[in-house]
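Enquirer: Here's my sequence, what's the structure:
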Amino acid sequence: MQQFALTGANGFLGFHVRTALRDLGIESKAIAVGDGHNPSAAVAALNGASRVIHLAGVNRGTDDEVTVGNLRFASQIADAIVRADTPPSTIVFANSTQSTNGSVYGNSKASAAATLRRAAELVGAEFQDVKLPNLFGEHGQPFYNAVTATFCHLLANGEQPFIDRDSELTLMHAQDAADLLIGSTSADAGEKVQVRESVKGLLRRLTEIAATYDRGEIPDVAAAFDRNLFNSYRSYTFPHQAPIRLARHADSRGSFFETVRSHGGCGQSSFSTTEPGITRGDHFHRRKIERFTVLAGAATITLRRLFTDRVYEFDVTGDKPVAIDMPTMWAHNITNTGADTLYTAFWSNEVFNPEVPDTIAESV
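Expert: Next up, the predicted model:
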């Protein structure tokens, strides 16, 4: 069984890498760096590991803090690699495309790469220097990780972002970066999922996404980049924008309400009946958009973000229809809490592919 070790496991990219590994059924060991570094624990985590991925870094602070911090982190991991009885066969560094631009940050990342490369050569390991562009994705920290996170946070809270200076960005979704770092995709594939967009263009896209989703509608997610932006934005709207209220029209003939209004892309609708006391789901999605709508009966929809313990519950009924969208990378299920059969409609933005189901078992 493969064993992975990570630095920066609790950071933004660490969350996405751990999610990608969970999809493959691979657990990872976290290695602390900086002041919390424990040399013996680091060696133990690396011993017998098939791959170590160095994610931790310093990209904010004074010039000295950035320079010293990045080299310190790399040196701590390099020392542990050399000391391990059975060092990892592959050493991966989450580098930056800025490592060649001559900046203080870029130079510090280049130095960190050189330090890890020397360690790999000493133990006969493969070294992969993965230069990543601007990353975006679910649960990035606003005003820190990336401009996308800041825009999403502000728009989700009803504020209008301000652009001081426009520039061109090269963007990659964090799940695509994770696939690259864990070896699920090649460098060529990584190049193909990068998108160039201006800061103004990014804000325009996100503003349109926010306005559409504020109406409870699904924006055009036909392109993978637009789907990824939408999923990123959604992570800043949950739980305060859930559930989505649906307009129910009733007369002597019965009742009618819309469950989904999508503005573009593929889609699949399905329907289930669930007997009292039965639970469906207990899985998560990495990229798939999924909506639950109870048509008749009573249910509790439960969600939990991966690698956390807090659980969110929504009690829903067919008498007062609402839609609840499942955030990506959140485990979720639905339980019939009523005395009668539960009728539920499901919608996802893609036709189910059993070879690539993007439905990973995970108990809430």
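Enquirer: From here on, just use CA atoms for contacts and neighbour counts.
Expert: Fine.
Enquirer: Okay, helices next: where are they in the chain?
Expert: 12-24, 39-46, 63-83, 104-123, 147-156, 174-182, 187-192, 199-214, 224-234 (DSSP state H).
Enquirer: mind listing what's buried in the second one?
Expert: Judged by neighbour count using 16 or more other C-alpha atoms under 10 Å, the buried positions of helix 39-46 are Pro39, Ala42, Val43, Ala44, Ala45, Leu46.
Enquirer: got it, and the last one?
Expert: If you call a residue buried by 16+ other C-alpha under 10 Å, then helix 224-234 has these buried ones: Phe225, Asp226, Arg227, Asn228, Leu229, Phe230, Asn231, Ser232, Tyr233, Arg234.
Enquirer: One more, please, to line up against the first structure:
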Amino acid sequence: MNILVTGAKGFVGRNLVSQLHNIQAGKAKNEVLSEDLKVYEFDIDSDPAELEIYCKNADFVFNLAGVNRPKEQTEFMEGNFGFASILLTTLKKYNNTCPVMISSSIQATQNNPYGESKRAGENLMFEYSRETGAKVLVYRFPNIFGKWCRPHYNSAVATFCHNIAHDLPIQVNDPAVVLNLVYVDDVVKELLAALSGKENRKGNYCEVSTVYPVALGSIVELLYSFKESRNTLNVPHVGDAFTKKLYSTYLSYLPKDKFGYPLKMNVDPRGSFTEIIRTRDQGQFSVNVSKPHITKGNHWHHTKNEKFMVVSGKGVIRFRNMNEEQGEVIEYYVSGDRMEVIDIPTGYTHHIENLGDTDMVTFMWCNECFDPQNPDTFFEKV
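Expert: All right, here's what the predicted structure looks like:
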């Protein structure tokens, strides 16, 4: 299958093309496409002669070319209507009636230069369909957010992500304004579905099924919480789909020298304990380092429970049931050579001993974040 993507170097174009290449390389699957597909990439700096070849051979066209922030208002019509006209004329030249998708905007209903140019492009597509019988798919996209979107161009989300990640100020005129947002991966998923005739069509138009109406102030609040999470270790609530997608977007704007951040290591002669992540409702994650032949623990919990996994070194975890007067000592030998999770049940005093001559590293999960006002930890030797 030969797929032509115009505007291939733009925001949506790059995301779509990258996924098509993943399918082409066998790194992703699609029920219609196989590894023998060809992707024709065309953009503003491409040789016009290439468009002739691509329009002659294409089996599907994604027209993502367009203008959002031109220097002159006349460029709106040239970029959003003019190129679409050239594209359709070239397809007709070769009697190619393959399906054609066009990227429009919800602003096509507005009487401004941008909206008028988008509406003109839509009407051109509908007329082309009536004339040739070709299937056309017109998408009136709302605000799209995600990786690779250019800041300070036409996306408030991209600008906010960039500025907050780079310690730059942002301007919010009205935090109550609601943006209707779609995530770029959801857009790509919809476009790939359209290849098999499974587009989400509503009358004459097609749309992405998942739209997030979010107040501008809420977006900014989330973005600042993402930034602060490096200090608090509280990871975002990724169980919420929008929060997860916005966090992924924010991380893509981090400065190249700021991917890493330090953690507080609680160090003593026995080794160290370092908290990695805190969650709102899924507990906390930590790394414990025990020096050779050191024993840590000798305590028990009422409600707090943990999971231990030794990833380096060797040792033993011992337990004794606090509900038994002469409780037996239970032993579990652990090693980084065999990944095994050991549950630490409530009501059992426990400790972990390093049996080796090197540091033992243990990855730990606890069902609740540590609360110094209610530690639920009681000293008792095993």
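Enquirer: still on that earlier bit, His249 of structure 1: which of the buried residues of helix 39-46 of structure 1 is nearest?
Expert: Closest approach between those and His249 of structure 1, by C-alpha to C-alpha: Ala45, at 59.2 Å.
Enquirer: What residues does the aligned residue in structure 2 for that closest one make contact with?
Expert: Counting by TM-score structural alignment, Ala45 of structure 1 lines up with Tyr54 in structure 2. By C-alpha atoms under 8 Å, 6 or more residues apart in numbering, the contact set of Tyr54 of structure 2 is Leu4, Tyr40.
Enquirer: again, only using 6 Å
Expert: Not one residue lies near Tyr54 of structure 2 by C-alpha atoms under 6 Å, 6 or more residues apart in numbering.
Enquirer: try Asp174 of structure 2
Expert: So Asp174 of structure 2 contacts nothing (C-alpha under 6 Å, 6+ apart).
Enquirer: same deal with Glu126 of structure 1?
Expert: Glu126 of structure 1 touches Thr90, counting by C-alpha under 6 Å, 6+ apart.
Enquirer: What is the neighbour count of His153 of structure 1?
Expert: Close neighbours of His153 of structure 1, defined as other C-alpha atoms under 10 Å, add up to 25.
Enquirer: Show me what it aligns to in structure 2.
Expert: With TM-score structural alignment as the criterion, His153 of structure 1 matches His162.
Enquirer: Which residue comes closest to that match once chain neighbours are left out?
Expert: Nearest residue to His162 of structure 2 in three dimensions, chain neighbours excluded: Tyr253, at 5.3 Å (C-alpha to C-alpha, 6 or more residues apart in numbering).
Enquirer: One more: Asn288 of structure 2?
Expert: Nearest non-adjacent residue to Asn288 of structure 2, counting by C-alpha to C-alpha, 6+ apart: Phe273, 4.5 Å away.
Enquirer: separation between that neighbour and Phe285 of structure 2?
Expert: Counting by C-alpha to C-alpha, to the nearest Å, the gap from Phe273 of structure 2 to Phe285 of structure 2 is 11 Å.
Enquirer: what does Glu207 of structure 2 give?
Expert: From Glu207 of structure 2 over to Phe285 of structure 2 (counting by C-alpha to C-alpha), the distance is 40 Å.
Enquirer: Specify which member of the buried residues of helix 39-46 of structure 1 is nearest to Asp64 of structure 1.
Expert: The shortest approach to Asp64 of structure 1 among the buried residues of helix 39-46 of structure 1 belongs to Pro39, at 23.7 Å (C-alpha to C-alpha).
Enquirer: If you drop the residues flanking it in sequence, what lies closest to the closest one?
Expert: Closest residue to Pro39 of structure 1 apart from its sequence neighbours, by C-alpha to C-alpha, 6+ apart: Ala80 at 6.5 Å.
Enquirer: any idea how far the residue of structure 2 sitting at the aligned position of that neighbour is from Pro48 of structure 2?
Expert: Under the alignment (TM-score structural alignment), Ala80 of structure 1 pairs with Thr90 of structure 2. Taking C-alpha to C-alpha as the measure, Thr90 of structure 2 falls 11 Å from Pro48 of structure 2.
Enquirer: Next: Gln171 of structure 2.
Expert: Separation of Gln171 of structure 2 from Pro48 of structure 2 (C-alpha to C-alpha) stands at 41 Å.
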